[in-house]
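Novice: Build me a model:
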Amino acid sequence: MSDKPVEEMSFEEAMKELESVVDKLERGDVALDESITLYERGAKLKKRCEDELKRAEEKVALITQDGEGNPTGTRPVEGL
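Specialist: Next comes the predicted model:
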């Protein structure tokens, strides 16, 4: 498990760690206290991934297209 704060992780970092957390929990070979800690970390990682996906979807939605479906430009999304 990484010591990096979830809020500072890229989508890829969060997804990779989330996969690791899920693997550990599925194996079931961790103590109860560690399972709870892993579950809490996993919930934060899941939210981070969802938030990053939403931001990406919003950014893609702002790409405008011409009559032939070609991108003509983007409008900045506040906070991106």
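Novice: For the rest of this, base every contact and every neighbour count on C-alpha atoms.
Specialist: OK.
Novice: need the contact list for the residue minimising distance to the centre of the chain.
Specialist: Closest residue to the average C-alpha location of the chain: C49 at 1.4 Å, with C-alpha atoms, centre = their mean. Going by C-alpha atoms under 8 Å, 6 or more residues apart in numbering, C49 touches F11, A14, M15.
Novice: to compare against the first, here's another:
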Amino acid sequence: MDEQQQTGELSFEAALARLEEIVRLLERGEAPLDKSIELYQEGDRLKRHCEARLKDAQARIEQIAFAGDGSPKGLKPFDAD
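Specialist: From the prediction side, this is the model:
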């Protein structure tokens, strides 16, 4: 199984935890250059994975729509604006 498949199978929480770990490792600056590059690439994959999971979750969120008298009238798609 390649790294992208492994990343794709991670939950959002697991991917975020690994990304945070990578950031800490890179911030310490103790890893050799080649390892730092590998960590950066893995972090980039994890970042894109987390962004995609958030976008998917946002698309599935619905808000309750209210009528003029304040009574619920149904659901509408989430609008971040």
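Novice: TM value for the aligned chains?
Specialist: The TM-score (TM-score structural alignment, normalised by the length of structure 1) is 0.75; 71 aligned residues with a C-alpha RMSD of 2.5 Å.
Novice: Look up how far E8 of structure 1 lies from the residue nearest to the centre of structure 1.
Specialist: Counting by C-alpha to C-alpha, to the nearest Å, the gap from C49 of structure 1 to E8 of structure 1 is 12 Å.
Novice: Tell me roughly how far the host helix or strand of L25 of structure 1 lies from structure 2 on average.
Specialist: L25 of structure 1 is part of helix 11-27, with elements assigned from DSSP states H and E. Superposing on structure 2 and averaging over aligned pairs (mean C-alpha distance after the TM-score superposition for structure 1), helix 11-27 of structure 1 comes out at 0.3 Å.
Novice: Just checking, which helix or strand succeeds that helix along the chain?
Specialist: In N-to-C order, the element after helix 11-27 of structure 1 by DSSP H and E is helix 32-61.
Novice: re earlier: looking at the contacts of C49 of structure 1, which one is closest to E34 of structure 1?
Specialist: Nearest to E34 of structure 1, judged by C-alpha to C-alpha, of those is A14 at 18.9 Å.
Novice: looking at it, that closest one is touching K47, isn't it?
Specialist: No. Contact criterion C-alpha atoms under 8 Å: A14 of structure 1 and K47 do not qualify, at 9.5 Å.
Novice: So which of those two has more stuff around it?
Specialist: Set A14 of structure 1 next to K47 and count neighbours by other C-alpha atoms under 10 Å: A14 wins out with 25 against 14.
Novice: what's the closest non-adjacent residue to that one?
Specialist: Closest residue to A14 of structure 1 apart from its sequence neighbours, by C-alpha to C-alpha, 6 or more residues apart in numbering: L45 at 5.5 Å.
Novice: contacting residues around that neighbour?
Specialist: Here L45 of structure 1 is in contact with V6, A14, M15, E17, L18 (C-alpha under 8 Å, 6+ apart).
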